[in-house]
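> Dropping a prediction and its sequence here:
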Amino acid sequence: MKIHNFNAGPSILPKEVVKKSAQSVINFNDTGLSVLEISHRSMDFLEIIEKTTFLIKRMMGLNEDYAVLFLQGGATLQFSMIPYNLMYKKAAYLDTGFWAYNAIKEAKKFGVVKVLFSGKNINYTSIEKDYHIPCNMDYFHCTSNNTIVGTQMKIFPKTSTPIVCDMSSDIFSRKLDFCQFSLIYASAQKNIGSAGMTIVIIKKEILGKNKKNIPSYMDYKIHIQNNSILNTPNVFSIYTSMLTLEWIENQGGLFVLEKKNQHKAKLLYNEIDKNSLFENKIHEENRSNMNVSFFLKNKDLEKEFNKIWKKENIVGLDGHRYLGGYRASIYNALPLESVQFLIEIMKEFERKFS
């Protein structure tokens, strides 16, 4: 039975990754041990973490100026770790969605936060481009893709201020100049691997400037010194991330995946725009290629539409509980076939109820 998985996270993984990781749970690399049983200080695991780090740096074009960490606590913990490590007096933030707003709330506990733009009053339907980053900011924080509402930053500012970016829901989905960022963080359960691990990529020169007495687990420098094994890391999630990165390279890398993701998104947005029963409320220039939100113009039809797509083995299409409507998350591993199938369901629904 074919399942069309549009879950926002934890989300669809490449079939090859699921198969290899399932085999490793029974017998990892012919060791007779499960990957769930190997020591995080064994050579087997050190090889995993070294290869995953290597693949990330190669894919993003980063040199030894950057460190890669594999931490726990989700992107949510980073909302506090970032200001703890980087904020001396004040920082600039963009409020472009629910998670960006939460990051701002946490940062205010550590110092002054200057919000350069907030889309809250317009229900986060667009992202301002004409904002100015004051030169006296310790860093500038943005969220590249807003999972709940379905907006995405297409360009990033040119600034001498260190740029910190939450890429949880669109990392490894497109080609970017990753050297423009001083810190990138992303939770794993979308385009990277299984849930339970967060990748943090740091330009090492930005650390150690605020002279705070930081608790050990919150201190990036200590994690770098300990190669992400200050405590027991999420071995399985790091392993599935390595497999996913290998899959990305086998697909042709970020450039190829970006083209595929753009094509999937364009097909779905075109159907929403021309279908008389549906609408998308996001400004066209800010539409996400990862999370497509849409609504029925007539809410009375929701029960009928829900019945149809669920019967056709589509899962994860419900909108976020704070927003309602529908959300199709079309991450790297979601095949074009699933997008085309959803489009046919929407067309048939229009023929029946328009």
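All right, it came through fine.
> CA only for contacts and neighbour counts going forward, please
OK.
> Touching the top helix by length along the chain from outside, list them.
Ordering each helix of the chain by length in residues (DSSP state H) puts helix 254-274 first. With Cα atoms under 8 Å, 6 or more residues apart in numbering as the test, helix 254-274 has contacts from 59, 172-175, 248, 251, 278-280, 288-290, 292, 294, 330-332, 336, 339-340, 343, 346-347.
> try stretch 23-34
Residues contacting stretch 23-34 (Cα under 8 Å, 6+ apart): 35-36.
> ditto for stretch 289-300
Stretch 289-300 is contacted from outside by 8, 145-152, 169-170, 261-262, 264-265, 268-269, 272, 277-281, 302, 319, 325-331, using Cα under 8 Å, 6+ apart.
> what about residue 201, is that helix, strand or coil?
strand (DSSP: H, G, I helix; E, B strand; the rest coil).
> Show me what counts as buried in stretch 292-304.
292-296 (16 or more other Cα atoms under 10 Å).
> among those, which two are most distant?
Largest separation among the buried residues of stretch 292-304 by Cα to Cα: 292 and 296, giving 13.5 Å.
> Which helix or strand lies directly C-terminal to the longest helix of the chain?
strand 278-279 (DSSP states H and E).
> Report the distance from that following strand to the chain centre.
Chain-centre distance of strand 278-279: 25 Å, with Cα atoms, centre = their mean, to the nearest Å.
> and the angle for the helix or strand following it with helix 254-274?
Next along the chain after strand 278-279, taking DSSP H and E as the criterion, comes strand 291-296. Going by axes from the mean of the first three to the mean of the last three Cα atoms, to 10 degrees, strand 291-296 is angled at 10 degrees with respect to helix 254-274.
> Below is an additional structure, to be compared with the one above:
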Amino acid sequence: MPSRSDITYFGAGPAALPTDVLQTASQALVDFQGTGLGIAEHSHRSAIATKILEEAKADLASYLDVPEDYEILFMQAGGTGEFSATIYNLVGAWVTRKQQEAEKAGADEAKVQADLQKQVDEQLKLDYVVTGSWSLKAYQEACRLLGPEHVNLVADARTINHGKFGKIPEESTWKLSRNPAMVFFCDNETVDGVEFCKFPEALAPKADGTGPIVVADMSSNILSRRIPIKNYSLIFFGAQKNLGSTGITVVIVKKSLLPPVCPQPSPTLLRKLGLPIGPIVLSYEIIAKNNSLYNTLSIFDVYIAGLVLNKLLASFPDKVDGQEAVANQKAKLIYEALESQPDAYRIVPAPANRSRMNICFRVIKGGDMDAAEKAFLEKSKQQGLEGLKGHRSVGGIRASNYNSVPLEGAEKLAKFISQYAKE
């Protein structure tokens, strides 16, 4: 049987964790800092848990240079839960803004509600840029919760790529709504290997600071490159790719979308307007008010995330910029190995949109692609290269080049790619 040191794991998630992080966490799971109890046994409302939570938030803010006017929330339900949470919370914020505008004009309660109903019916829109499987799921969830009449498909990448994902439509073709409740995009599509190389210019804030409320799913590329956080109103990400283990989701949200500036409308008002009322555990207002501890948060998973952040900060004095350089170097090695053997491999996404985190390709050598890919996977496992099978919905090969994959692991895969093509 292989040892842990023999394996380089390229699985898409849950991803591998640094071995030293796991060793520290395993000891803490049995006895945390001499307390006689494991970290998973300590109350989530204890001083120990609070310290772990606060340190993880502070380290994340330091690593990514999160501005002070943003709140960091630890939640549950994964990225998929955030597809719903963003809708509930940002539609609520939109209603609150419209309500505040009407009340400032001096209208009475009946007039305010009538005006709100008219604006909901005629103006409420959520915009979605669909570039892969996950942004498509987010778009579909919005249609399910609000109805398609309130959801605007800004762009669908399949329309420019023969019905498949793999390209990002030119921004000049995007059809953005006027003053939407939010504009959503997925910064890196894990399944399809597509990544935005930079923040979309079409969504950039204006000189006066105004602009659309931009929401991004960064579940699979967070902590791998610098983010212009000020351009976003909300960023969310599951921990299980680059931050830690499965079980927690992080939200970085502008404080201007939370009380006291923007309290959520009452459930009574939302019911009268025919809008959905979200579960309380998905309420950013409630989670923020309770310091992420409204219900029982998995402090063990927060602890692991904290260990990962400690390791990143210790490894890279220049913080995320240092990790970005390594991530780019690893991706370059793997893509160059694939490009050097065009008779053996076909990279799926277009060059301008290739993900650094999820490198998707097909093995075309020999004519029978299924047989060739099966052989490739078998041979790769013999070399200790695990987790390379593509997502079940698209097939092929996928090398997930997350932060935990060392440079040596990327070099090993690049060497195998070249050798296999020559066999």
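Happy to help now that I have it. A quick note: this is a predicted structure, and the numbers were derived from the prediction, not measured.
> TM-score for the pair, please.
A TM-score of 0.96 describes the superposed chains when it is computed by TM-score structural alignment, normalised by the length of structure 1; 352 aligned residues with a Cα RMSD of 1.5 Å.
> Mind checking which of the contacts of stretch 289-300 of structure 1 are buried?
Burial by neighbour count, judged by 16+ other Cα under 10 Å, picks out 8, 145-152, 169-170, 261, 264-265, 268-269, 272, 277-280, 319, 325-331 from these.
> Would you map the helices across structure 1?
15-26, 43-60, 74-86, 98-107, 220-225, 235-251, 254-274, 302-311, 336-353.
> Look up the counterpart of the second one in structure 2, residue range please.
It refers to helix 43-60 of structure 1. Using TM-score structural alignment, helix 43-60 of structure 1 lines up with residues 47-64 of structure 2.
> That stretch vs structure 1, mean deviation?
Following superposition, stretch 47-64 of structure 2 is found to deviate from structure 1 by 0.9 Å on average (mean Cα distance after the TM-score superposition for structure 1).
> what's in contact with that stretch?
Contacts to stretch 47-64 of structure 2, defined as Cα under 8 Å, 6+ apart, come from residues 42-44, 66-67, 72, 223, 226-227, 299, 302-303, 305-306, 309-310, 312-313, 319-320.
> Residue 164 of structure 1 matches what in structure 2?
By TM-score structural alignment, residue 164 of structure 1 lines up with residue 215.
> Residue 192 of structure 1 now?
Under TM-score structural alignment, residue 192 of structure 1 pairs with residue 243 in structure 2.
> List the contacts of that match.
When contacts are counted by Cα under 8 Å, 6+ apart, residue 243 of structure 2 touches 222-223, 305, 308-309.
> got those residues as a markdown table, with neighbour count and distance to residue 35 of structure 2 columns?
Listed next are those as a markdown table, based on neighbours: other Cα atoms under 10 Å; distance: Cα to Cα, whole Å:
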| residue | neighbour count | distance to residue 35 of structure 2 |
| --- | --- | --- |
| 222 | 25 | 33 |
| 223 | 24 | 32 |
| 305 | 27 | 21 |
| 308 | 24 | 22 |
| 309 | 25 | 24 |
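> Closest one to residue 119 of structure 2 out of those, please.
residue 222 (35.8 Å).
> Distance of the closest one relative to residue 367 of structure 2?
Residue 222 of structure 2 sits 37 Å away from residue 367 of structure 2, going by Cα to Cα, to the nearest Å.
> Could you do residue 177 of structure 2 as well?
Residue 177 of structure 2 is 46 Å from residue 367 of structure 2, by Cα to Cα.
> Give the equivalent position in structure 2 for residue 229 of structure 1.
Aligned partner of residue 229 of structure 1 by TM-score structural alignment: residue 293.
> isn't that match right next to residue 284, touching?
No: with contact defined as Cα atoms under 8 Å, residue 293 of structure 2 and residue 284 do not form a contacting pair (11.7 Å).
> These two: which has the busier surroundings?
Taking other Cα atoms under 10 Å, residue 293 of structure 2 and residue 284 do not tie; residue 284 has more neighbours (26 against 22).
> and stretch 323-335 of structure 1, which stretch of structure 2?
The aligned range for stretch 323-335 of structure 1 is 394-406, by TM-score structural alignment.
> no wait, stretch 141-149 of structure 1
Stretch 141-149 of structure 1 covers residues 184-192 of structure 2 once aligned (TM-score structural alignment).
> ok, and what's touching that stretch?
In contact with stretch 184-192 of structure 2 (Cα under 8 Å, 6+ apart) are residues 12, 126-135, 165-166, 194-196, 214-221, 348-349, 355, 357-358, 360, 390-391, 394.
> Can you get me the start-to-end distance on that stretch?
End residues of stretch 184-192 of structure 2 are separated by 18 Å (Cα to Cα).
> ok, now stretch 285-295 of structure 2?
Using Cα to Cα, the two ends of stretch 285-295 of structure 2 sit 14 Å apart.
> what comes up buried for that stretch?
Applying 16+ other Cα under 10 Å to stretch 285-295 of structure 2 flags 285-288, 292-294 as buried.
> Please give the centre-to-centre distance between it and its chain.
Per Cα atoms, centre = their mean, the centroid offset for stretch 285-295 of structure 2 relative to its chain is 21 Å.
> filter the contacts of stretch 47-64 of structure 2 to the buried ones?
42, 44, 66, 72, 223, 226-227, 299, 302-303, 305-306, 309-310, 312-313, 319-320.
> Contacts only, for the residue nearest to residue 219 of structure 2 when sequence neighbours are not counted.
In space, and not counting its chain neighbours, residue 219 of structure 2 is closest to residue 237: 3.8 Å by Cα to Cα, 6 or more residues apart in numbering. Going by Cα under 8 Å, 6+ apart, residue 237 of structure 2 touches 78-79, 217-220, 222, 249-251.
> Could you rerun that using 6 Å?
For residue 237 of structure 2, the contacting residues are 217-219, 249-250, by Cα atoms under 6 Å, 6 or more residues apart in numbering.
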